[in-house]
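Q: turn this into a model:
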Amino acid sequence: MAARSEPKALAAIQDIKSKVPNAKVEFIEMDLSSFSSVKKGVDDFLWETKLHVLLNNAGVFCLPYSKTAEGFEIQFGTNHMGHFLLTKLLLPTLISTAKACDPGTVRIVNVSSLAHNRTETITFDDMHDENGSKLANILHAKALSKRVKEHGIITMSLNPGIIHSGLWENMSGITSPMWEIAKYCFTTPEVGAYTNIFCSASPKVTMEDTGDYYVPVGVKGAGKMHKPSVAASDDELAEKLWEWSETEVAKHGY
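A: Just a heads-up that it's a prediction; the model follows:
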């Protein structure tokens, strides 16, 4: 379990083990807003020789404007660039794992959100749009799927639903009464994880579905293919983002 907060990660691991005593879960410190932290986290993991599922689930939301260590807007830098580098560094292990597995059992899953609909494109010379990172999650999965499909790896993106989590604590303009009402419209983190698990492990997802975008189905529905926004369906934009991202991580030696 990669996380930037050790106390929160250890608490989550303890909760898992209280329910599944034999579960083997270890904490790897990793801050997706820092390339050096991502690299160290990958180095700490790579004593493992196999990786079957990479779930790119880190995210920040509604933060005051700031920049990552590498100079990217904090939300785009964390939500997209951090995941892009993490996936790039782990790809050799994912590919080698896939060689010994049935096609489609090794997967890369990007967690996006409804916020991707609020961005019509990605402006590469002005990365200040906080919603662009969620669009980038879908485009990254789309471009990546074309590059790893030949290895039998499935790549997809998803919207887990509107979840009552700590992300909303940074939202300004919500008064206490409004927040109490809004919370009833949100789903729990447990239910919010269903689509993540479905995309990561369900045999109903096959190689034919690689590159697709999933949304929740009902209160306890696991996942359903859905057409994302026009921008998120743009193959040309996906390729442009891929090349731009490759160039940017290369500038920092990765």
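
Q: rest of the way, CA atoms for contacts and neighbours
A: Fine.

Q: residues of the helix or strand that contains residue 248 that come out buried?
A: For residue 248, the element it lies in under DSSP states H and E is helix 235-251. Along helix 235-251, these residues count as buried under the neighbour rule (16 or more other CA atoms under 10 Å): 237-242, 245-246, 248-249.

Q: show me where the stretch 151-254 of the chain has strands.
A: Assigned strands in the stretch 151-254 of the chain, in chain order: 153-158, 213-215, 224-225 (criterion: DSSP state E, counting those that start in this stretch).

Q: by contact count, what packs against the first one?
A: Under the contact criterion of 3 or more CA pairs under 8 Å, 6 or more residues apart in numbering; DSSP states H and E, the helices and strands touching strand 153-158 comprise strand 106-111, helix 132-148, helix 194-201, strand 213-215.

Q: list the buried residues of the longest one.
A: Pointing back at helix 132-148 there. Neighbour-count burial for helix 132-148, with 16+ other CA under 10 Å as criterion, is recorded at 132-145, 148.

Q: off-centre distance for stretch 218-234?
A: Relative to the mean C-alpha coordinate of its chain, stretch 218-234 is positioned 15 Å out (CA atoms, centre = their mean, to the nearest Å).

Q: re the thing from before, packing partners for the helix holding residue 248?
A: helix 132-148.

Q: which other residues reach the helix it packs on?
A: Where contact means CA atoms under 8 Å, 6 or more residues apart in numbering, the residues beyond helix 132-148 that reach it are 75-76, 79-80, 84, 95, 108-113, 115-117, 119, 121-122, 153-158, 210-213, 231-235, 237-239, 241-242.

Q: ok and that helix relative to helix 235-251, angle-wise?
A: Helix 132-148 and helix 235-251 are oriented at 90 degrees to each other (axes from the mean of the first three to the mean of the last three CA atoms, to 10 degrees).

Q: and for comparison, fold this next one:
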Amino acid sequence: MRDPHHRRRVGARTTKTPEWSTADIPDQAGRTFVVTGANSGLGLATARALAAAGAHVVLAVRDTTRGAAAAAGIPGSTEVRRLDLADLASVRAFAGAWDRPLDVLINNAGVMNLPESRTADGFEMQFGTNHLGHFALTNLLLPHVSDRVVTLSSGLHRARGTRIRFDNLALDGEYTPAAAYSQSKLANLLFTLELQRRLEDAGSPVRALAAHPGWAATELQGHDANGVRRALMLFGNRFLAQDADGGALPTLYAAVADLPGASYAGPGGRLELRGAPALVDRSAAASDSDVARRLWDVSEQLTAVGFPAALPRR
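A: Sure, this is the predicted structure:
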């Protein structure tokens, strides 16, 4: 079944918002944002832009020393809290310590194309960090969220053959770094789809949205397990990619613009690699609401975290 909320369809033209930039961010004074993985790259660029607009930004990072150094370079109101998305105990500790309203949660952190490895809870590292960690964090924080949840995906969710391998989520015996990454990014979009459905059914005003940065030059590509691919990525970062500030624009657009739930933002330029943010298309696999519900059920079982029983209503 196709996504009933998603107004874009495979093959449809991109809906552009020409030249949207950080200058278009409304005043964010009095609003609080949590940005995961905000000590570098896209997360840091996102945090910097939001703080510049008057928001209080919480940098949720694994390494608080690096996080503090990043926060020191951000003019505006910030704080640093420890969060390791590859460890559900850390996720629960972060959420358990949260005791105030939260306007926007930005699920930005991620790992890419790693050698085969496991999280603290035994999950495949990319699926466990990129999807399951954020799945648990979102549901645990959701009673505090008043506006929206933005989750970063990737254009690589469209990679040929990508699907949720319910029979082998860890890709045991057939693991490749690229396949594991693409599966995790598809999971991010399916998570957003099912989260939006549940929020609407609960009568909540909170929206779930997704974004992707196109090709942005960050540290992420430098950790690719394949040496040849890593070299090509770094070459592309230098000569083809936009910078982290440009790559953060779709996230910022999804975080502050008046967009419907389940929207997916990305660069509006050629092949969605760069350019001003726009509402963009997603693959048919990322629009399947039946798979989204099944993934949600499996994620609840794996994390022992579910959708909150009570949320603020409209």
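
Q: turn the helices and strands packed on strand 153-158 of structure 1 into a markdown table, columns for distance to residue 46 of structure 1.
A: Below are these laid out as a markdown table (distance: least, CA to CA, whole Å):
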| stretch | distance to residue 46 of structure 1 |
| --- | --- |
| strand 106-111 | 17 |
| helix 132-148 | 20 |
| helix 194-201 | 21 |
| strand 213-215 | 29 |
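
Q: for residue 221 of structure 1, find the nearest of those.
A: helix 194-201 (7.3 Å; CA to CA).

Q: buried residues, the closest one. List them.
A: Neighbour-count burial for helix 194-201 of structure 1, with 16+ other CA under 10 Å as criterion, is recorded at 194-196, 198-201.

Q: how about stretch 75-85 of structure 2?
A: For stretch 75-85 of structure 2, a neighbour-count test (16+ other CA under 10 Å) marks 76-78, 80-85 as buried.

Q: strands - which of those residues land there?
A: Within those, membership in strands is found for 77-78, 80-82, as judged by DSSP state E.

Q: pick out the most distant pair among the residues you listed.
A: Checking those with CA to CA, the most distant pair is 77 and 82, at 17.3 Å.

Q: give the equivalent position in structure 1 for residue 103 of structure 2.
A: Using TM-score structural alignment as the criterion, residue 103 of structure 2 maps onto residue 52 of structure 1.

Q: and the gap between the nearest residue to its match once chain neighbours are set aside and residue 66 of structure 1?
A: Of all residues beyond its chain neighbours, the one nearest residue 52 of structure 1 is residue 106 (4.6 Å), with distances taken as CA to CA, 6 or more residues apart in numbering. The span separating residue 106 of structure 1 from residue 66 of structure 1 equals 35 Å under the rule CA to CA, to the nearest Å.

Q: neighbour count: these two, which is higher?
A: Under the criterion of other CA atoms under 10 Å, the comparison of residue 106 of structure 1 against residue 66 puts residue 106 first, with 25 against 12.

Q: I figured that one hits residue 152, correct?
A: Yes - under the criterion of CA atoms under 8 Å, residue 106 of structure 1 is in contact with residue 152, at a separation of 7.4 Å.

Q: could you tell me which residues touch both of the two?
A: Listed contacts common to residue 106 of structure 1 and residue 152 are residue 98; contacts here mean CA under 8 Å, 6+ apart.

Q: against structure 2, where does stretch 227-235 of structure 1 fall?
A: By TM-score structural alignment, stretch 227-235 of structure 1 lines up with residues 281-289 in structure 2.

Q: first-to-last residue distance for that stretch?
A: Where stretch 281-289 of structure 2 begins and where it ends lie 16 Å apart, using CA to CA.

Q: go on, stretch 143-160 of structure 1?
A: Using CA to CA, one end of stretch 143-160 of structure 1 lies 21 Å from the other.

Q: could you do stretch 75-87 of structure 2 as well?
A: Between the opening and closing residues of stretch 75-87 of structure 2 we find a distance of 31 Å, counting by CA to CA.

Q: contacts for that stretch?
A: For stretch 75-87 of structure 2, contacts defined as CA under 8 Å, 6+ apart pick out 36, 48, 51-52, 54-64, 67-68, 71, 90-91, 94, 119-121, 125, 128-130, 133-134.
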